[in-house]
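[1] the following block contains a protein sequence and its predicted model.
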Amino acid sequence: MSQFIVGLTGGIGSGKTTVANMFADLGIDIVDADIIAREVVEPNSAGLAKISAHFGPNILNKDSSLNRAKLRDIVFKNENEKNWLNQLLHPLIRAQMINQCNLAQSKYCILAVPLLLENKLQSLVNRVLVTDCNTNTQISRASHRDKNSAAQIKQIMAAQLDRETRITYADDIINTELILTQIRAICENLHQNYLKLAN
């Protein structure tokens, strides 16, 4: 990958999408791992065929799409099934991320990966940009957005790196407690810095 890549990560509800959109507004290509993760299990994909062969046809909705809630329920309760799924999907997602970064047209690109550090993908990027806010803000944002209970959000957070550890990996940090105009100004400063680094 000749492209200069900035890895954007942060805990659930920490403002990654807001920050990614600001970089997109500056003309930067965004490669989004969440979108790729959905694409590799779309109807008629090799990924979905393997999942339905393994878990049975009941894992599909009537329209042949993946029943995510059912799958999440199975893997949340069964560590072996979770490992099986990760071993199937992670290489597919990783290959697609690398491919899309290679195809990016902007001077540098942003690779947005919620679990960049947890999945030890730092080697794919030149810099790590972390979105950060306090834990209560994460819980209220994520439960409001995903219509989940605070307990469910805390469970997801427990499976992610804690805030202090995540920050130790960061080359750059954006505090998303700030107002949007301040966040945008930080993104613009970082953008100028990344353009210099990409050259």
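    Happy to help now that I have it.
[2] okay, CA-based contacts and neighbour counts for the rest of this
    Will do.
[3] and the next element down the chain from the longest helix anywhere in the chain?
    What stands out as the longest helix in the chain, according to DSSP state H, is helix 79-103. Helices and strands here follow DSSP states H and E; after helix 79-103, the next one along the chain is strand 108-112.
[4] and the helix or strand just after that following strand, what does it pack against?
    Using DSSP H and E, the helix or strand that follows strand 108-112 in sequence is strand 127-132. Contact analysis of strand 127-132 by 3 or more C-alpha pairs under 8 Å, 6 or more residues apart in numbering; DSSP states H and E lists strand 4-10, helix 163-168, strand 172-175 as its packing neighbours.
[5] kindly recompute the last result at 6 Å.
    Contact here means 3 or more C-alpha pairs under 6 Å, 6 or more residues apart in numbering; DSSP states H and E; on that basis strand 127-132 packs against strand 4-10, strand 172-175.
[6] follow-up on the earlier one: gap between the longest helix of the chain and the chain center?
    12 Å (C-alpha atoms, centre = their mean, to the nearest Å).
[7] putting a second one here so we can go through both:
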Amino acid sequence: MRIVGLTGGIASGKSTVSSMFKYNQIPVVDADVIARDVLKKGTGGYKRVVAAFGPDILQDDGQVDRLKLGRIVFSDASKRELLNRLLAPYISSGIFLEILKFWIKGHKVIVLDIPLLFEAKMDKWTKPIVVVWVDPETQLRRLMERDNSTEDDARNRINAQMSLDFKRTRADLLIDNTGSLEDLQGRFREVLLQVKRPMTWTEFWLSRDGALSALLGVIIGVLASRKILSTL
């Protein structure tokens, strides 16, 4: 099984690229969706976060106000680290379960869409690593336009993440999204060819079909051995 790591920065266009993979029938495990799920009212993640940050982060319906929580953690590195530490076990478990579901269904290639790929040390489980990159000026402008935020707020959110220039150095495949949507689509098609290349033997043995083949081989070997021993 090939697990493709997809990452980028805020307002880099990573979500657009993720949608392109889905459009091309490649399943995507979205860490942001999982992160939202583990913060739903009543979950273990919800209880730990409310205990740590207090009831002021809640909406009238008792759900976590993600915008309010975001403002707190993006302006304070220690609180951001605390939040990541509280939720990491739940998010990691959710990611594993989603990957397992696709493995059981027999998918040979999946995409793990995760903003904190390197920070969470999950890059060692993915190959190739696709990084969606934009230049800093474009990233800032797009974020301000998208969220209707001030320059200071936008810079705080960008600076709270690992820099795109550093992520770029760790990429196996780079998608430069500084240009137009048409440019992005062209670069994505080039990356898609690499992602869909034939599997290596290691990737095959890690797939469901490979595991079943190995299991069948073991069963045949055991039966053959028993037959030989019975004739001695």
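    Arrived safely. Because the structure is a prediction, the values reported are computed rather than measured.
[8] returning to what we had before: mind listing what's buried in the longest helix of structure 1?
    81-82, 85, 89, 92-94, 96-97, 100-101 (16 or more other C-alpha atoms under 10 Å).
[9] that one: average distance to aligned residues in structure 2?
    Its aligned residues in structure 2 lie a mean 2.1 Å from helix 79-103 of structure 1 after superposition (mean C-alpha distance after the TM-score superposition for structure 1).
[10] could you give the angle of that helix to strand 4-10?
    Here helix 79-103 of structure 1 points in a direction 140 degrees away from that of strand 4-10 (axes from the mean of the first three to the mean of the last three C-alpha atoms, to 10 degrees).
[11] and P114 of structure 1, what is it in contact with?
    Taking C-alpha atoms under 6 Å, 6 or more residues apart in numbering as the contact definition, P114 of structure 1 lies against 9-10.
[12] how about A20 of structure 1?
    With contact set as C-alpha under 6 Å, 6+ apart, A20 of structure 1 has no partners.
[13] what residue of structure 2 takes the place of it?
    Counting by TM-score structural alignment, A20 of structure 1 corresponds to S18 in structure 2.
[14] quick check: which element contains that match?
    In the assignment (DSSP H and E), S18 of structure 2 maps to helix 14-23.
[15] can you give me the buried ones in that helix?
    14-15, 17-18, 20-21.
[16] could those residues go into TSV alongside distance to R71 of structure 2?
    Formatted as TSV, those follow (distance: C-alpha to C-alpha, whole Å):
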residue	distance to R71 of structure 2
K14	22
S15	21
V17	26
S18	26
M20	30
F21	31
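[17] nearest to D61 of structure 2 among the residues you listed?
    Relative to D61 of structure 2, the closest of the buried residues of helix 14-23 of structure 2 is S15; by C-alpha to C-alpha it sits at 28.5 Å.
[18] how close does that closest one get to K22 of structure 2?
    To K22 of structure 2, S15 of structure 2 is 11 Å away according to C-alpha to C-alpha, to the nearest Å.
[19] cool, D183 of structure 2 as well?
    In this view, D183 of structure 2 and K22 of structure 2 are 19 Å apart by C-alpha to C-alpha.
[20] and E119 of structure 2, by the same measure?
    25 Å.
[21] R168 of structure 2 too?
    R168 of structure 2 is 23 Å from K22 of structure 2, by C-alpha to C-alpha.
[22] can you tell me the element the equivalent of L71 of structure 1 over in structure 2 falls in?
    Superposed on structure 2 with TM-score structural alignment, L71 of structure 1 falls opposite L69. When elements are assigned from DSSP H and E, L69 of structure 2 belongs to helix 66-74.
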